[in-house]
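Novice: generate a structure from the sequence data that follows.
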Amino acid sequence: MTNRLRLLSTAATVLIALGLTACGEDSADQDGGTWADGRSPAPATSAAAPTEAPGGAAAARPTGRPTESASTPPFTMPTKAAGTPSARSVVDAFKAAGLAVPNIRDRSRECGPDGVGIGCAQLVATDAVSVYVFPDEATASNQTEIWGNDAYRKGAVVLNYLGTKTSATERKRYDAVLAKLA
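Specialist: As a prediction, this is how the structure comes out:
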């Protein structure tokens, strides 16, 4: 009987602790605090929040998820160095040389903090090869070392073959076209 009472009192204590934890206030809820992104926490009510602020102006709430804190300066996409071919011109040179470039996609926006975030200035991907243009040769060289044998670099342009079925013979043809461009 004593073990049963001890078990029940332990179970009751755990349940009460869980209940209190779930009902507790966040530090941002106290005294009108704000979240890390600068927004004030919304009050917990069962009614839907109004879509317009008093006076007819739209509520000043950010849309989407923030990518940076208020203390971080805004992200600026790197730019390619003067004289470096663009990723699209490299892909066009592959086409002109008779190389396959199926399913061309401009994925330059993925160079920033919401994408792969590797510091590239431009990225054009195909099913055969991805073309990365970096702001400088040092960054391109560092990334080429990370990708190893699945990459080829000429100047600030890197060809990446990761995840493709491009044969070693075909890779040499793509590499040769880039070598003539850069």
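
Novice: switch to C-alpha atoms for all contacts and neighbour counts from now on
Specialist: OK.

Novice: and the strands in the protein, which stretches?
Specialist: Secondary structure of the chain, counting by DSSP state E: strands at 105-106, 122-125, 130-133, 151-154, 157-160.

Novice: which of those sits closest to Asp114?
Specialist: Shortest separation from Asp114 across the strands of the chain is recorded for strand 122-125, at 14.0 Å, computed as C-alpha to C-alpha.

Novice: against which helices or strands is that closest one packed?
Specialist: Here strand 122-125 touches helix 87-96, strand 105-106, strand 130-133, going by 3 or more C-alpha pairs under 8 Å, 6 or more residues apart in numbering; DSSP states H and E.

Novice: another one to check against the first:
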Amino acid sequence: MTTPTPPPGWHPDPEGTPQLRWWDGTQWTSATKPRALQEGPKTPPSPIDPAIRRRNNLIAAGLIGIVVLGLGAWQILNTQGGGNGPAASEAAAIASSPSVASRESAPTASAAPTSSANATTDEVMRAFWLRVDREGYLTINVNGTYTDTELESAFLEVRRTYTSTKKTGGWHVFIDCGNGQQAVGGARQANGKFALDSLGAARTGLAVGQYEFEPLPNRKACPPDLPPIADGTVTAHDVIDAFAAAGLPATNRQDRTITAGCEDLKCAQMIAVDEVSVYLFSDVAQAAHYAEIFGANKVYQNGLLAIRYKRDGKHPIDEALIPQYNAALDAVGSVR
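Specialist: As a prediction, this is how the structure comes out:
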């Protein structure tokens, strides 16, 4: 008995697989599809002409290039005028709200993110410097006394930037008092953390997309109430410049004036490099008292200025250079 020839269309695969195979009226083709998508007989779609495919790809690439160029121009226009002062890395704003123990990233009807088109300078506090200390740890330095809401808006701006650019990890964020990106040791103003993925959730103890922000109560004023510096006074920066001019090592300059250490010593300025720290006092008696406390083998004083040498730690001073450092301080101190 002869098996009747099936009409052209989709039929159960004669090879026994759980799918349909196309019969063109004379033979089984290689075209298959899942049995659940079975339809009435139809002609398989004809292959796309290679020339048409290349043309479509070129058009798509051109459109993508136009979009990228447009986004780049928009970012340049939005970042112009920022100068070199403290600022967050991007211009879009996020509405701030009173801090709570934790929040989810999804917006709610009562607290939706504010678009950059409607943002005002009151909604996002951008007068800060951001520093990556190491993977998972960020420091925001501020040089001013800000409200809880303003500090939180700076934290949210950093979180928003990392959510759109970094997109991975978990980040602990410390907001400290500091004048510049590299300033360290300033009075802590607030703490926060956020998680962007499962690894970040494990690092921070938060759910993916969640964050926490905690402004510290009774925090010290920023900047602290430091002694004034009279006009024409040789500063600690002047001394470091003199070291460099004399060819002495003075690497990794950091302004540590806004720190608990300088405040406790009642110094007016503290500038540190890897080899030494230079202190400026507003009173000669206070400078002499500081030199007396730490001893002549560690501190050299000239008037309002004092050098403290690092004889141990990661970058100990070259003992043979100490007389040259002292001479450089004496020389710059006699200029004014």
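
Novice: point out the most buried one among the helices and strands packed on strand 122-125 of structure 1.
Specialist: strand 130-133 (a mean of 28; mean count of other C-alpha atoms under 10 Å).

Novice: so where is it in structure 2?
Specialist: Mapped onto structure 2 using TM-score structural alignment, strand 130-133 of structure 1 spans residues 277-280.

Novice: mean deviation, that stretch versus structure 1?
Specialist: Average distance, stretch 277-280 of structure 2 versus aligned residues of structure 1 after superposition (mean C-alpha distance after the TM-score superposition for structure 1): 0.7 Å.

Novice: other residues contacting that stretch?
Specialist: Stretch 277-280 of structure 2 is contacted by residues 235-236, 239-240, 267-272, 287, 304-310 when judged by C-alpha atoms under 8 Å, 6 or more residues apart in numbering.

Novice: how about stretch 325-336 of structure 2?
Specialist: The contact list for stretch 325-336 of structure 2 (C-alpha under 8 Å, 6+ apart) reads 232-234, 238-239, 242-243, 246, 248, 300, 302, 307.

Novice: tell me which of those residues is nearest to Gly65 of structure 2?
Specialist: Distances from Gly65 of structure 2 to those, taken as C-alpha to C-alpha, are shortest for Asp238 (50.0 Å).

Novice: OK, contacts around that closest one?
Specialist: Taking C-alpha under 8 Å, 6+ apart as the test, what Asp238 of structure 2 contacts is Val332.

Novice: measure it to Gly333 of structure 2 for me?
Specialist: When distance is defined by C-alpha to C-alpha, to the nearest Å, Asp238 of structure 2 is 9 Å away from Gly333 of structure 2.

Novice: which residues in the stretch 51-200 of structure 2 form strands?
Specialist: Assigned by DSSP state E, counting those that start in this stretch, the strands in the stretch 51-200 of structure 2 fall at 128-134, 137-142, 170-177, 188-195.

Novice: of the ones you listed, give the one that comes closest to Cys262 of structure 2.
Specialist: Minimum separation from Cys262 of structure 2 across the strands of the stretch 51-200 of structure 2 (C-alpha to C-alpha) falls at strand 170-177, 12.8 Å.

Novice: equivalent range in structure 1 for the closest one?
Specialist: Using TM-score structural alignment, none of the residues of structure 1 align to strand 170-177 of structure 2.
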